[in-house]
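Participant: have a look at this prediction, sequence included:
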Amino acid sequence: MKRDINKLTNQEYDLLIVGGGVYGAACAWDASIRGLSVALLERDDFGWAASSNSAKIAHSGSRYLQHADFKRMRESIRERSLIADVAPHLIDQKQPFMFPIYGHGIKGRETMTMYFAIYDLLSIDYRRKKDPARAVPNSYVISKEEVLKIMPGLNPEGLTGGVIWYEGQMHNTERLTLSRVLSASERGADVANYTEVVGFIKSGNAIVGVEAKDRVSGEIITVRAKTILNTTGAWIVKTLNLSGENSKDHNVHASKAFSFITRPLSQEHAIVISHRPIYDDEYAIINKKSNLSFAIPWRGHSLIGSLHLPCDDDPNKVTISEAEIKAYIDLINEGYPAAQLRREDILHILWGIIPADKKGSAAPLKHYEILDHLQEDGWEGVISVVGVKYTTARDVAQKAIDLVLKKLKLKSVKCSTHQIPVWGGDIEYLDEFTNQAILKESERFNSEVIRHLVRTYGSNYAKVLSYLDENPAWAEVIPNSNIIQVEVIYAIREEMAEKLVDVVLRRTDLGTLGYPGDHSVRVCGELMAKELNWNNSRLELELQEVIDSYIIRPTPEVVYQ
């Protein structure tokens, strides 16, 4: 995947996608497979915003039963299963969750047993897999004593047991987004990060292209297309307003959500913590008197989330404050006093801006929206996608590209993203593939390095290692990680990494648990500086940008560890 800005100006595309998050990536992948000529522009880096700040869960929609929303639940179950089919290296389908049950009423043992029996029934056709490692077990009820072993210190009064069910856990959501971009590029899509759309080109009532600024060179280019798909997430309305006419808000409003990465609160199980409600769920059949947070085991830590709060509709004005961080810590400690979370336990904060159900609300939008702006605003050639969940992006992209084909008056071509592996996903039996890779590379690397390479690059890990023929010294492991130096080189040459922060946070998982320390970041920075001919001033700016990307800034003790 090579960045070629000039190539973007040489043709009229069938489809220009503005926004390179998970929805833009999924749409580019789908459209390119169906034979459309595709361009994808992203103002920053691919998957840099809300797409990288998920709970790392391929969510099956178990909570949708409270709304009797069986359709949405089935969609989520199906999409979780399909991610495991097309990107097996990036997801584990067997992450157990445990929900404590109190009493015998509407949320009691009998009701929850029936609740999850329905859940199992609705997911039965997606739980079985050819590869046993990808099969999803049934849910089951456990005793009060077993619950207290998993959550010691939980209030035992009225506790009647718990229920265990399973969700898919993604090892690296940033890589899944990138893998879809890489897949689209392999199919002929022209993609570019750090390319900001600054204006629309109009012909009558039609939008026929965009003016875009290459944020690397500063050059302004023109990209023409028959259809423009706006997948800019929280920036959707701002993007529409580039037409020069203020668009109506289309009821697209913002809510912010954030999660903590902290010391582990549990070992094997993700635990459910009930706490005071932050927002009312007016669509729930059951009147809830609490909200739920999840403490999910992830890479030896707990990922706790998510807290939803109202925010300004202008994403450039949204931040996470210290008061909000403290308030969430207090909520977790009230719901599960045994957690005893302290501010210094918070290693990293993941946050993003998601669609809200109405202006000024903390409650997230329940359903995605695909807006045809010929109907909405009288503009021909523009469609917007308002996405809600990471897990179901592929399904929403399928529906969006169906509409694109219809508007282009092209012959309908069936979507096949549910069965074609993404870049690196061509693996039939994951455990067998991993063990063979470990055996093959045992003389060069320890098993943990190879597991990391397979989990990151899947069936294409050997392409990364092939660069060692040029310089065997790149086989050295970056301090405090399982990442090897050649991954930095590969990210620059083959994955369009333009900045140090791209490598630290999105091409590798070096910085996704929190700031990894000066030494590790500088090793990456010096590799990039040599490869891209950065001078010392540029290198120092890049190092500082990595630090500035964290809400929790490194203390001297962390920086120099």
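Facilitator: Arrived safely.

Participant: from now on I want contacts and neighbour counts done on CA atoms only, so please keep to that.
Facilitator: Will do.

Participant: and the helix or strand harbouring residue 519, what other elements does it pack with?
Facilitator: Secondary structure from DSSP states H and E places residue 519 in helix 518-532. Under the contact criterion of 3 or more Cα pairs under 8 Å, 6 or more residues apart in numbering; DSSP states H and E, helix 518-532 touches helix 486-494, helix 500-502, helix 536-548.

Participant: what about the residue nearest to residue 405 when sequence neighbours are not counted, how many neighbours?
Facilitator: Sequence neighbours aside, residue 412 is the residue nearest to residue 405 in space, at 6.5 Å (criterion: Cα to Cα, 6 or more residues apart in numbering). Residue 412: 13 surrounding residues under other Cα atoms under 10 Å.

Participant: the structure to be compared is supplied as follows:
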Amino acid sequence: MSSQPGVQFLGPRQRDAAWDKLQTEQFDVVVIGGGVVGAGAALDAATRGLKVALVEARDYASGTSSRSSKMFHGGLRYLEQLEFGLVREALRERELSLTTLAPHLVKPLKFLFPITHRVWERPYMAAGIFLYDRMGGAKSVPAQKHLTRAGALRMAPGLKRNSLTGGIQYYDTVVDDARHTMTVARTAAHYGAVVRTSTQVVGFLREADRVSGVRVRDCEDGRTADVKAHVVINATGVWTDEIQALSRQRGRFRVRASKGVHIVVPRDRIVSDAAIILRTEKSVLFVIPWGSHWIIGTTDTDWNLDLAHPAATKADIDYILGHVNKVLVTSLTHDDIDGVYAGLRPLLAGESDETSKLSREHAVARVAPGLVAIAGGKYTTYRVMAEDAVDLAADDIPARMAPSITEKVPLVGADGYFALVNQTVHLGQMYGLHPYRVKHLLDRYGSLIDEVLDQASGKPELLQPITDAPAYLQVEVVYAAAAEGALHLDDILARRTRIAIEYSHRGVNCAEQVAQLVAPVLGWDADAVDREVKTYQARVEAEVQSQAQPDDLSADALRAAAPESRVELLEPPVSVSEIP
């Protein structure tokens, strides 16, 4: 029952050591961007035996990778767009993560597709889901099952009787995207990558006509350093064009940001034993079970404002409520909403004016000698995207490079997970925890569970729940700071845990308690604790106010006015002339 030996802690000590290494070592690859693709590229390169650094200006998954629909899915709707290759690839990746790479984080999820048209829709959808299953969608999960109207309503009594004529049951998967991305980055560190957040790229180094590294700035204290590398991979998602401009190289493709908004409501507001997928005039709407909540989304609209803090508007929320209420027996209101979040998808810019029709395929290009860019794609295919980026980077690496092996490399916490699930009761007795608490921990940390609980050694009070967020134990936030690279309250409340979207107070009520818990780990004095709490409160207040605004412009103005927890972060695009 021991955790994987020698798993890298991403704490303050590692952060200091990483800064020294960035300044003094010659890297084969420097990856810019701590989203799932950047973290995946760092893991891919490190497990090929390369010397790798990963730098991220904010936090792991602080952009797109923490704001998805929380599904590690094949993309059933892309079959309608005839993107068969993408769906087949995504289903293969889903199967790999579900069974081998991350079974502690990626979980099977039963879906109901309500049939609304009597004649054509059932055979049409049945053919699509049959193709989905045959492409790999039904390897570790059951194949589709057809339901009468009565059968569908037994599965989802919360649906109006007149909203469907029958249904099809099929399976997909759900994932805590932010935890998964952080775990990919931590796995990269486990295999030798130097990974560091709050480390912003502010310029590129050059030797003659080639890129030879990056200049970085510590977003906590303003220090700068030059990092030498044979090749730089730009994996910054919606920031791809900004980093491209900073490199002064002409890009090979452009990225367009599409905003997706989700709402989070208590589980008792919708009575259903399955997730629900609903067709809309533009795309689809998912109703996803999420612990004691439902996540409902998403929208799909163009976004040209602040990339770091996309804002949800009242119009976005009304759109989601309007569509889901068409089929619910008991309508949802704004008062039912515990959380709201908005994210940006990095889509490859195309001919279509509708972002919902832009490609979810990815593109990778060698922009200049020593500089590779990757963009587009979807969360599920991060491993393939990473492999493609590192493959292309090989042209600039002097040493011979081994092929990718990440399909055989489980993420930290995966090894031994299934055995530990069978020992849930015993683990609970050993640590004095209820079995449901042990299951919660196993599904977040896998076989690192004892490493988490060891933080409570001699401090039994840490095994108590957080007062105003009782789904989480106090030890979990301590571990987030000690081992998972969390530097600020926002990192902990919005990404290491999901308190920011799972409680109607959005984390404000427990901000002080959490800050006091992590202060000894992060070296915060009373002033630092006060500053963190006030900054977090201001962020939440700005988000809540923005969600009452009628349009993107007014919502963005409110959200962008909130203070940054990373006080030395420069707003892109930055230039070397701005660096003191």
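Facilitator: Received the coordinates, thanks. Predicted, not measured: the structure shown is a model, and the values here were computed from it.

Participant: quick one: TM-score?
Facilitator: Put the two chains on top of each other and the TM-score (TM-score structural alignment, normalised by the length of structure 1) is 0.87; 523 aligned residues with a Cα RMSD of 2.5 Å.

Participant: coming back round to it: with distance to residue 190 of structure 1 and mean neighbour count as added columns, please give the helices and strands packed on helix 518-532 of structure 1 in a markdown table.
Facilitator: Formatted as a markdown table, those follow (distance: least, Cα to Cα, whole Å; neighbours: other Cα atoms under 10 Å):
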| stretch | distance to residue 190 of structure 1 | mean neighbour count |
| --- | --- | --- |
| helix 486-494 | 14 | 21 |
| helix 500-502 | 19 | 24 |
| helix 536-548 | 27 | 15 |
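
Participant: nearest to residue 229 of structure 1, of those helices?
Facilitator: helix 500-502 (24.5 Å; Cα to Cα).

Participant: structure 2: matching residues for the closest one?
Facilitator: Mapped onto structure 2 using TM-score structural alignment, helix 500-502 of structure 1 spans residues 489-491.

Participant: figure out how far that stretch is from the centre of its chain.
Facilitator: What separates the centre of stretch 489-491 of structure 2 from the centre of its chain is 15 Å, taken as Cα atoms, centre = their mean, to the nearest Å.

Participant: Three-state assignment for residue 558 of structure 1, please.
Facilitator: helix (DSSP: H, G, I helix; E, B strand; the rest coil).

Participant: contacts only, for it.
Facilitator: 515, 517 (Cα atoms under 8 Å, 6 or more residues apart in numbering).

Participant: ok so, going back, output the helices and strands packed on helix 518-532 of structure 1 as JSON lines; include the columns distance to residue 264 of structure 1.
Facilitator: Output for these, formatted as JSON lines (distance: least, Cα to Cα, whole Å):
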{"stretch": "helix 486-494", "distance to residue 264 of structure 1": "28"}
{"stretch": "helix 500-502", "distance to residue 264 of structure 1": "26"}
{"stretch": "helix 536-548", "distance to residue 264 of structure 1": "24"}
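
Participant: burial of residue 146 of structure 2, as a residue count?
Facilitator: For residue 146 of structure 2, using other Cα under 10 Å, the count is 16.

Participant: map it onto structure 1.
Facilitator: Match for residue 146 of structure 2 (TM-score structural alignment): residue 141.

Participant: where does that match land in three-state SS?
Facilitator: strand.

Participant: which ones are touching residue 2 of structure 1?
Facilitator: 493, 494, 495, 496.

Participant: circling back: in the helix holding residue 519 of structure 1, what's buried?
Facilitator: 518, 520, 521, 522, 524, 525, 526, 527, 528, 529 (16 or more other Cα atoms under 10 Å).

Participant: just put the residues you listed in a markdown table and tack on distance to residue 85 of structure 1.
Facilitator: A markdown table is the format used below for those (distance: Cα to Cα, whole Å):
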| residue | distance to residue 85 of structure 1 |
| --- | --- |
| 518 | 38 |
| 520 | 34 |
| 521 | 34 |
| 522 | 37 |
| 524 | 33 |
| 525 | 35 |
| 526 | 38 |
| 527 | 35 |
| 528 | 34 |
| 529 | 38 |
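
Participant: looking at those residues, which is nearest residue 188 of structure 1?
Facilitator: residue 528 (27.2 Å).

Participant: which residue in structure 2 aligns with the closest one?
Facilitator: So, by TM-score structural alignment, residue 528 of structure 1 is matched to residue 518.

Participant: quick check, that match in contact with residue 481.
Facilitator: Yes: between residue 518 of structure 2 and residue 481 there is a contact under Cα atoms under 8 Å: 6.4 Å.

Participant: picking up where we left off before, what strand or helix carries the residue nearest to residue 405 of structure 1?
Facilitator: Using DSSP H and E, residue 412 of structure 1 falls outside every helix and strand.

Participant: who are the contact partners of it?
Facilitator: 402, 405, 406.

Participant: and if you look at residue 438 of structure 1?
Facilitator: Residue 438 of structure 1 neighbours (Cα under 8 Å, 6+ apart): 446, 447, 450, 451.

Participant: what is the equivalent residue in structure 2 for the first one?
Facilitator: By that I understand residue 446 of structure 1. By TM-score structural alignment, residue 446 of structure 1 lines up with residue 434.

Participant: please tell me how far its match sits from residue 388 of structure 2.
Facilitator: Per Cα to Cα, to the nearest Å, residue 434 of structure 2 is found 44 Å from residue 388 of structure 2.

Participant: neighbour-wise, which of the two wins?
Facilitator: Per other Cα under 10 Å, whichever of residue 434 of structure 2 and residue 388 has more neighbours is residue 388, with 19 against 13.

Participant: any idea what the more buried one aligns with in structure 1?
Facilitator: Counting by TM-score structural alignment, the partner of residue 388 of structure 2 is residue 399.
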